[in-house]
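A.B. asks: what follows is a predicted protein model with its sequence.
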Amino acid sequence: MLLAWPLRLTGHNTTQKKRLNNEVKMSRQIIISVMSKDRPGLIADITGAVFALDGDLADLKQSVLSGYFSMILLALFDERVGAEDIRKKIQETADDKVKVWVQETESPADEIPASDDTYIVTAQGRNRSGLVHGISRFCCERGINILDLVTRLSDGKYTMIFQIELAKAASANRIRLELADFAKGENMKITMQHNDIFKATNEVSI
């Protein structure tokens, strides 16, 4: 089974990305997070609520885990549309049991290009407690920022794919050497590729 990779790399998850029209005068940039028991039509309901409020959808990421649906999206709204308006409209359109979190953000909505210091770390080993913690601690101790993470458990084998940024860390070559030592000590298989190489050899971007 193929892993669904984070949206900033590929388009295999449900996503909507578009360049914002500068002529549309939207002044409130909103992050919306939604969680619910999964069912057909949730994406249509949630995006329909955004559309009903004349929102301009910029980016969206969703996944289903153990029967639970989660989505985080970025949209622009007129300044007259408040957080409570958005929450109520989504619950009216989807279901009043849907959990909705709304937060205004000042960051620009334009897509941020991947840094030259962005790499993909793929780690695999026999399933046991603490695997994700071990690698995330490795990154933390070296000033490595984890941008995205996907994991999968299959037939007792645990696979993790991290998208990391080394802008504030040591050189890539040094991190590779330290990862090799870490992998040996943890009895795991770990590889590190530049983000561009990973995209070129594994997936097709949007």
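C.D. replies: Cool, the structure landed. Numbering: from 1, shown residues only.

A.B. asks: hey, let's count contacts and neighbours off CA atoms from now on
C.D. replies: Will do.

A.B. asks: burial measure for Ala58, as a count.
C.D. replies: By other CA atoms under 10 Å, 19 other residues sit near Ala58.

A.B. asks: wait, it sits on Phe51?
C.D. replies: No - using CA atoms under 8 Å, Ala58 is not in contact with Phe51; the gap is 12.0 Å.

A.B. asks: show me where the protein has its helices.
C.D. replies: Applying DSSP state H to the chain gives helices spanning 42-52, 83-93, 131-141, 172-186, 195-202.

A.B. asks: and those helices: which comes nearest Ile31?
C.D. replies: helix 83-93 (9.8 Å; CA to CA).

A.B. asks: quick check: buried residues in the closest one?
C.D. replies: Neighbour-count burial for helix 83-93, with 16 or more other CA atoms under 10 Å as criterion, is recorded at Ile86, Arg87, Lys89, Ile90, Gln91, Thr93.

A.B. asks: grab the nearest non-local neighbour of the fourth one.
C.D. replies: Once its chain neighbours are removed from consideration, Ile90 has its nearest residue in Ala49; the separation is 5.3 Å (CA to CA, 6 or more residues apart in numbering).

A.B. asks: check Ser136 too.
C.D. replies: Ile146 (7.7 Å).

A.B. asks: ok, Ala83 next?
C.D. replies: Using CA to CA, 6+ apart and skipping the chain neighbours, the partner closest in space to Ala83 is Val102 (5.8 Å).

A.B. asks: alongside the first one, take a look at this:
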Amino acid sequence: MTLAALDDSPCVYLIDDDASLRESLEDLMHSVGLPVRGFASVREFLEAGTGDGPACLVLDVRLPGQSGMDFLRRMDAARRRMPVVMITGHGDIPMSVSAMKLGAVDFLTKPFRDQDLLDAIHAALEKDRTQRAAMSGAAEVRDRWATLTEGERAVMDRVVRGMLNKQIAAELHISEITVKVRRSRVMHKMAVRTLADLVRAAGRL
């Protein structure tokens, strides 16, 4: 199965080897306007790939080949950030606890209410949107930081550590005027107005 090119709209990826249940869940998601792609195994999902927009994975615990729990552990080890909703017909409390520790957004035992699944999916998609926004913001900060000269970075490092201009000047063996000039350039290039904003930006690097 090959996925068509996807835009930045959200998409739900569903892995369940029960064809009838998979089709039923696909119909449910289509009924509320959620794009969905279904797969019978982890291997099919990995071979197909994913789009670039917000997404979540609805993952059955028991699957042919690699199990859902094994794949969840693999995703956690690889720091793959797609939020996961686990579903199973054979769940227990220890398994659900393990799944949540591995980052699952929710753990639903079949038969579950349609609304419970939809609520879990919407929570997972919102989590992915938040993660993407944070990553995008961090990337912008890194791009701005890359425009700083070595001298400006040295000043910025000391400013965010709370050093005064005269202390920075003494440590770097430059004049206070030079520190002030570099500090002003840092604020401009980093697109911040206050010291607090600069400290927050530094924290995202």
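C.D. replies: Alright, I've got the coordinates. Keep in mind the model is a prediction, meaning the values are calculated, not measured.

A.B. asks: please state their TM-score.
C.D. replies: TM-score of the superposed chains, computed with TM-score structural alignment, normalised by the length of structure 2, equals 0.23; 90 aligned residues with a CA RMSD of 6.4 Å.

A.B. asks: for the buried residues of helix 83-93 of structure 1, which one is nearest Ser36 of structure 1?
C.D. replies: Using CA to CA, Gln91 comes nearest to Ser36 of structure 1 of these, at 10.7 Å.

A.B. asks: where exactly do the helices run in structure 2?
C.D. replies: Remark: helices assigned in structure 2 by DSSP H are 19-31, 42-48, 68-77, 93-101, 114-146, 150-160, 165-172, 176-189, 195-203.

A.B. asks: would you format the ones you listed as TSV with mean neighbour count and distance to Val58 of structure 2 included?
C.D. replies: TSV is the format used below for the helices of structure 2 (neighbours: other CA atoms under 10 Å; distance: least, CA to CA, whole Å):
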stretch	mean neighbour count	distance to Val58 of structure 2
helix 19-31	14	10
helix 42-48	15	11
helix 68-77	17	10
helix 93-101	14	13
helix 114-146	16	8
helix 150-160	18	43
helix 165-172	16	53
helix 176-189	17	42
helix 195-203	15	33
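
A.B. asks: how much space separates the closest residue to Lys37 of structure 1 other than its chain neighbours from Lys99 of structure 1?
C.D. replies: The shortest distance from Lys37 of structure 1 to any non-neighbouring residue, by CA to CA, 6+ apart, is to Tyr68 (4.5 Å). Using CA to CA, to the nearest Å, Tyr68 of structure 1 is found at 11 Å from Lys99 of structure 1.

A.B. asks: give me the common contacts of the two.
C.D. replies: Common contacts of Tyr68 of structure 1 and Lys99, defined by CA atoms under 8 Å, 6 or more residues apart in numbering, comprise Met35, Ser36.

A.B. asks: these two: who's more crowded?
C.D. replies: Lys99 (15 against 12).

A.B. asks: quick one: contacts for that one?
C.D. replies: Val34, Met35, Ser36.

A.B. asks: hang on, the first one packs against Val100?
C.D. replies: It refers to Val34 of structure 1. Yes - the pair Val34 of structure 1 / Val100 is scored as a contact, 4.7 Å apart, by CA under 8 Å.

A.B. asks: just the ones of the contacts of Lys99 of structure 1 in strands?
C.D. replies: Assigned to strands by DSSP state E, the following of the contacts of Lys99 of structure 1 qualify: Val34, Met35, Ser36.

A.B. asks: for structure 1, which segments are assigned as strands?
C.D. replies: Counting by DSSP E, structure 1 has strands at residues 28-37, 56-65, 68-77, 99-104, 118-126, 145-154, 157-165, 189-194.

A.B. asks: residues in contact with the nearest residue to Arg87 of structure 1 once chain neighbours are set aside?
C.D. replies: Setting aside the residues directly before and after it, Arg87 of structure 1 is nearest to Val100 in space (CA to CA, 6+ apart), at 6.0 Å. Residues near Val100 of structure 1 by CA under 8 Å, 6+ apart: Ile32, Ser33, Val34, Met35, Arg87, Ile90, Gln91.
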